[in-house]
Each structure stands twice: as structure tokens, then as C-alpha cells.
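Enquirer: The sequence and its predicted three-dimensional model are supplied below.
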Amino acid sequence: MKNLFVFFFFFVMSCESYLYDDYKIIDYKKRINRDDTFKNNVYNVRKGDNLYSISRKFNASIEELIKFNKIQEPYKIFPNQSIFIPLNQKHKVVKGETLYSISRYYETTVFTLAKYNNIKNVNNIKVGKELIIPKGIKKKEKIKEKKWDSNFKTKQIDKKKNETLRDKQSSKFIWPVKGKLLSKYGKSKEGFYNDGINIDSKKGTKVKSSKAGKVIYCGNEIPGYGNLILIKHSKNWITAYAHLNEVFTEKGKKVVKGETIGSVGNTGNVRSPQLHFEIRKGKESVNPLKLL
């Protein structure tokens, strides 16, 4: 009902443009001089513009314009106002970049980039390839280096590190399956980046939930991962289980630590039966070997 109301509101506004010059709609089919009004996904409002006309010009929904620009009722905009347009962006891969590093730069996930760009092998992207960056994702600003007090004692720093380590150890994740490590977390000699670990195991071996939580995804839509399960845990922890042969749970189900959620397989971009396992803190991947 809310979406219908918003659409109706702006439809009426567009009709009123025939009566009131302030709301006159410029033909959306006319080309925009992007050098003057549009740069880096930001549009500079001109006289006669309203949210309806801008949404038609850029093929973006009115709801998205309101959301990303935090525009309040009665949803009026003014000349020279800067409006962020949530359009798909493009990123050209350069030497040394991985899908992981690009996902960090745009503050998104490897899963999202792989899905939008139909990438079957997330560990292999070619230099020069143009990637689509989904709507509404902005570039990550460079973080300024912090200036540390020269009088700060080393013992205090070590104490903080030890406390952080104890916090991580107390999360008590368990191994989802037993087996030999096929690939470790991080960058390999070939330059590929692994967001998790790959564990060798026989096809059909039961895969257990590493910790209690709620299943937030079950499916095989993410290219390269095959049958995949994502479980969200307390304190914004997330675990991922990929290349499964069978799935024994469903989205929305609450699971306990050690509960069987699937079986080892070789679905996705792997040949031999194995489990790809990830642990994430929000969007950031963490080395599972430090927490298991």
C-alpha cells in the first residue's frame, strides 16, 4: 500500500505540471548533457525537474531516489540540489586485483559481484574485464592513518590484542566437517584470494552447523559455489557452506551447533568432493583457522 501511495502521489504531481509551471516535466526522452548535470552518479537538479521526471530520465524508481537521498515528505526538490542516482556502475579490473579486493573497495560482497557478473570461478577474473557494480553501492573512502601517542605503552597494546584474541576464541565455532585442508584462507601463490578454507571429504559426509544460528540463505544461484547455505549467528557472525551435495535445512530455520545441515558434494566449480567453509564478521571475512 505504501509503494502504491508513493506512485500515485508522484503521478498526480506529473499531471499537475500542466497547470503549474514549477512542476513542468521535461521530456525524459531528451538526452541529458551529462558534462553539466550528471557526474559520478550525482545529478544536479535543474528548473522544472521533480522526482518523477528524474526517475524517467535515468530509469530509476522514485522509491530508490527517496531512499538513497533521504528525501522527506512532501518530496520536493530544488534547482542546483545534488541527487544521487542509484545506477549500475562499471569497474575495469587491473593487474593485482581480485574479486575479493574489489568487493572490499565497493563495500559489497564477493557473492553479489559474482551474481551480477555471472562469474563462475570467483578465484579467476581477467585483467581488463569490466565488472558491473550494483545499484546504490558507493566507493569506499580512503581511511586516514591514525596518529598514535608516542608515550602509549607497549604493554597496553599487547593487553588489548590478548583481549581481542580471547574474544575470538570464546566464539566457539566447531569444524563443520573433518578432513584434509585443500586450500587455506587468503592469497595463494597464483594470486587468487580465498575468503575461507576448502576441506577434503567423501561425498555424502554430513556437514554440521559450526555454531547455533538462523539459516538466511539456501540455494545455488551464486555462480561457482554450487549448493550453498548461509547461517547468521549472534553478534553479526555469518558462516557459509558451499559445494554441498544435499541440503537438509531451509531458509528461516533455527539450527543448533553441531546440527546436520547438508552433505559434502562437488557442486559448483570444483571437481572433487569438498566443503568450502567461510566465517564472516558482517561483510568482512575472517580466517576460520583462528576461530575453530
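Expert: Nice, thanks for sending it over.

Enquirer: From here on, just use CA atoms for contacts and neighbour counts.
Expert: Fine.

Enquirer: Would you map the helices across this structure?
Expert: With DSSP state H, the ranges of helices along the chain come out as 2-16, 34-37, 51-58, 62-69, 99-105, 110-117, 154-169.

Enquirer: same for the first one, what does it pack against?
Expert: Spelled out, that is helix 2-16. Counting contacts by 3 or more C-alpha pairs under 8 Å, 6 or more residues apart in numbering; DSSP states H and E, helix 2-16 packs against helix 51-58, helix 62-69.

Enquirer: So which bits of the last one are buried?
Expert: In terms of neighbour count (16 or more other C-alpha atoms under 10 Å), helix 62-69 has its buried residues at 62, 64-66.

Enquirer: Nearest to residue 35 among those?
Expert: Using C-alpha to C-alpha, residue 65 is the member of the buried residues of helix 62-69 that lies nearest residue 35, at 20.9 Å.

Enquirer: State the distance from the closest one to residue 90.
Expert: 20 Å (C-alpha to C-alpha, to the nearest Å).

Enquirer: Can you show me the strands along the stretch 151-292 of the chain?
Expert: 181-183, 186-187, 193-194, 197-200, 206-208, 213-219, 227-232, 237-247, 254-255, 260-264, 274-281, 284-286 (DSSP state E, counting those that start in this stretch).

Enquirer: what residues does stretch 278-290 touch?
Expert: With contacts defined as C-alpha atoms under 8 Å, 6 or more residues apart in numbering, stretch 278-290 is touched by 107-109, 168-169, 185-186, 195-197, 236-241, 277.

Enquirer: related to what we said a few turns ago, of all the helices and strands packed on helix 2-16, which one is nearest residue 43?
Expert: Among these, the nearest to residue 43 by C-alpha to C-alpha is helix 51-58 (8.9 Å).

Enquirer: My guess is residue 55 contacts residue 43. True?
Expert: No. Assessed by C-alpha atoms under 8 Å, residue 55 is found out of contact with residue 43, at 11.2 Å.

Enquirer: Based on its surroundings, how many neighbours for residue 156?
Expert: By other C-alpha atoms under 10 Å, the residues close to residue 156 number 10.

Enquirer: nope, residue 2 is what I meant
Expert: Here the number of neighbours of residue 2 (other C-alpha under 10 Å) works out to 7.

Enquirer: here comes the other one, which I'd like you to weigh against the first:
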Amino acid sequence: MQYRFLRRLSAVLGFALIAVSLAGCSSSSGYYRVRRGDTLGRIAQRHGANAKDLARLNRLSKPNALAVGQRLRVKPSGRRRAPVRTTHTPPPRSAQILSNLPSSITNIPASVSFALRWPAQGAIIRGFDGINNKGINIAGKEGDPVYAAADGTVVYAGNGLRGYGNLLIIRHPADFLTAYAHNRRLCIPEGQNVKRGQLIAQMGNTDSTDVMLHFELRYKGRSLDPLRYLPAR
């Protein structure tokens, strides 16, 4: 598969992330008011920022203890933000679907069958809601193994999609994708076929305040609740 990499792709993706903010939560003044269900990571994602940078900017000693109505600065005051430099190639079209999406769907057609295995062993620390969290967050320790949830081909491995950190995306048959975010290390390069249960990454906290795996399941670009397709523990 060949990808056309565009120099302006990162800027386009950043705009798509900002566009998902709801009315009444404008940050044109450089501030944002916390809503129910918000996390620092998602706020950073919406505003093209890094969660750790926001924690430092707002002097948050407990970044995970946000209060509804709390006012956060999401842009540095009086300074132009230096451009982010990365050695990774900006994401191709296969990664864009994670930032510029139609609404989530409850289920896939009955005629389509798809089953997953657990990509990590930790507890679920945040579930799917289709709006503020388009996947599930699985807790763990730095370096814990991350496994492919199903057979497929790696179509993206990099950190060019802000808010996801070191991200790996696998394309599966029948228009499915799975995404594995915030990894410390990616173990599989783009273009390689992987088998269900194969080690693909090590858990980390890139672009996140906590060590965890953010895991998403997509069908034709739309987000699905992964718990509907994972076996019961």
C-alpha cells in the first residue's frame, strides 16, 4: 500500500480534533471550562496540545482530579508556541479516521461477524461512551505487553496524531480497524502482517498523564464499543 504524505497533514488533523469541542466550551480566549466526563488527555487532544504540557501550564498536582467548571489555560499566555518537531512521518489517511470521524454506532450489521482477544491484561479504568472516549482505557505498568486483538496488517506506526502518543493501527478484514495508543515502544513496523495475540507494543504514557493502553475498534471509520466484541473475563 502506498501513502501520499502531505506536509500540512498535521495541521489538518489538529483542526479536526479542535472541531469536536461542543458549543459553549470555546477556548478562543486561551481557556477551557471542564465539563462532566472530561479528562486532561482528551482536553489536550481537542486543543492540539500535550496533556503533560497542560498539567505544567496549569500547575496541576493531580491532573486526574479535574472538577466540573474548573477553568484551564489551554494556550500559553503571550507566547507563540514553538512548532512540535518529530522524527516520525505524519500519519497517512488510514490514521486520519481516528480524528475526523462520523458519529459512533451501537452495533455492526448482523451479517458481519468479528471477535477480538484482549490486547492487554489490566483493569478497565475508563469505558466507551462514543463522544469523549471512543474506546476503552486499560491500566497497566510501564512496559507491559500489548497484543494484536485480531489478525491483520499494520497500516500506521508512529506518533504524528496528537493526543494518541505512540500509536499503532491494524487493518482487519471487512472494514475493521483496531488502534493501540500511548505506547512506550512500538514493536511492529508499518506494512507487516500480524497474528491475533502477537506482541505489537509495550504499554506507556506518551501523550497521557497515566500509563495505560487506549484501545479503539472501528468499523468503516465509526467507533464501536470494544467490550461488545471482547470475551468476558
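Expert: Right, received. Where do you want to start? Keep in mind the model is a prediction, meaning the values are calculated, not measured.

Enquirer: tm score of chain vs chain?
Expert: For this chain pair, the superposition-based TM-score is 0.55 by TM-score structural alignment, normalised by the length of the second structure; 155 aligned residues with a C-alpha RMSD of 4.1 Å.

Enquirer: Redo the helices of the first structure as TSV? Include distance to residue 257 of the first structure.
Expert: What follows is the helices of the first structure, written out as TSV (distance: least, C-alpha to C-alpha, whole Å):
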stretch	distance to residue 257 of the first structure
helix 2-16	40
helix 34-37	54
helix 51-58	47
helix 62-69	38
helix 99-105	28
helix 110-117	25
helix 154-169	16
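
Enquirer: Which of those sits closest to residue 230 of the first structure?
Expert: Across the helices of the first structure, closest to residue 230 of the first structure is helix 110-117 (C-alpha to C-alpha), at 11.3 Å.

Enquirer: Look up how far residue 24 of the second structure lies from the spatially most central residue of the second structure.
Expert: For the second structure, the residue nearest the mean C-alpha position is residue 164 (3.8 Å; C-alpha atoms, centre = their mean). For residue 164 of the second structure, the distance to residue 24 of the second structure equals 25 Å [C-alpha to C-alpha].

Enquirer: Where does stretch 248-255 of the first structure end up in the second structure?
Expert: Per TM-score structural alignment, the counterpart of stretch 248-255 of the first structure in the second structure is residues 187-194.

Enquirer: Kindly check the end-to-end length of that stretch for me.
Expert: Terminal residues of stretch 187-194 of the second structure are spaced 11 Å apart (C-alpha to C-alpha).

Enquirer: same thing with stretch 119-128 of the second structure?
Expert: 16 Å.

Enquirer: counterpart of residue 24 of the second structure in the first structure?
Expert: Aligned partner of residue 24 of the second structure by TM-score structural alignment: residue 95.

Enquirer: Could you dump the strands of the stretch 151-292 of the first structure into JSON lines with distance to residue 5 of the first structure and mean neighbour count added?
Expert: Rendered in JSON lines, the data for these read as follows (distance: least, C-alpha to C-alpha, whole Å; neighbours: other C-alpha atoms under 10 Å):
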{"stretch": "strand 181-183", "distance to residue 5 of the first structure": "52", "mean neighbour count": "13"}
{"stretch": "strand 186-187", "distance to residue 5 of the first structure": "49", "mean neighbour count": "15"}
{"stretch": "strand 193-194", "distance to residue 5 of the first structure": "46", "mean neighbour count": "21"}
{"stretch": "strand 197-200", "distance to residue 5 of the first structure": "48", "mean neighbour count": "20"}
{"stretch": "strand 206-208", "distance to residue 5 of the first structure": "46", "mean neighbour count": "21"}
{"stretch": "strand 213-219", "distance to residue 5 of the first structure": "30", "mean neighbour count": "18"}
{"stretch": "strand 227-232", "distance to residue 5 of the first structure": "34", "mean neighbour count": "24"}
{"stretch": "strand 237-247", "distance to residue 5 of the first structure": "36", "mean neighbour count": "23"}
{"stretch": "strand 254-255", "distance to residue 5 of the first structure": "36", "mean neighbour count": "18"}
{"stretch": "strand 260-264", "distance to residue 5 of the first structure": "42", "mean neighbour count": "23"}
{"stretch": "strand 274-281", "distance to residue 5 of the first structure": "38", "mean neighbour count": "24"}
{"stretch": "strand 284-286", "distance to residue 5 of the first structure": "38", "mean neighbour count": "18"}
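
Enquirer: Nearest to residue 6 of the first structure among these would be which one?
Expert: Of all those, strand 213-219 comes closest under C-alpha to C-alpha, at 29.9 Å.

Enquirer: Mean per-residue distance, that closest one versus the second structure.
Expert: Mean deviation of strand 213-219 of the first structure relative to the second structure after superposition (mean C-alpha distance after the TM-score superposition for the first structure): 0.5 Å.

Enquirer: ok, so what distance separates residue 133 of the first structure from residue 69 of the first structure?
Expert: 19 Å.

Enquirer: same deal with residue 159 of the first structure?
Expert: When residue 159 of the first structure is compared with residue 69 of the first structure (using C-alpha to C-alpha), they lie 43 Å apart.

Enquirer: same check, this time on residue 224 of the first structure
Expert: To residue 69 of the first structure, residue 224 of the first structure is 35 Å away according to C-alpha to C-alpha.

Enquirer: ok, now residue 187 of the first structure?
Expert: Distance from residue 187 of the first structure to residue 69 of the first structure, by C-alpha to C-alpha: 38 Å.

Enquirer: And residue 11 of the first structure, by the same measure?
Expert: From residue 11 of the first structure over to residue 69 of the first structure the distance is 20 Å, taken as C-alpha to C-alpha.

Enquirer: I'd assumed residue 264 was in contact with residue 201 of the first structure.
Expert: Yes. Contact criterion C-alpha under 8 Å: residue 201 of the first structure and residue 264 qualify, at 6.9 Å.

Enquirer: got any residues that touch both of these two?
Expert: 273-275.

Enquirer: what residue of the first structure matches up with residue 57 of the second structure?
Expert: For residue 57 of the second structure, there is no aligned residue in the first structure (criterion: TM-score structural alignment).

Enquirer: What is the burial count for residue 57 of the second structure?
Expert: The burial count assigned to residue 57 of the second structure is 15, neighbours taken as other C-alpha under 10 Å.
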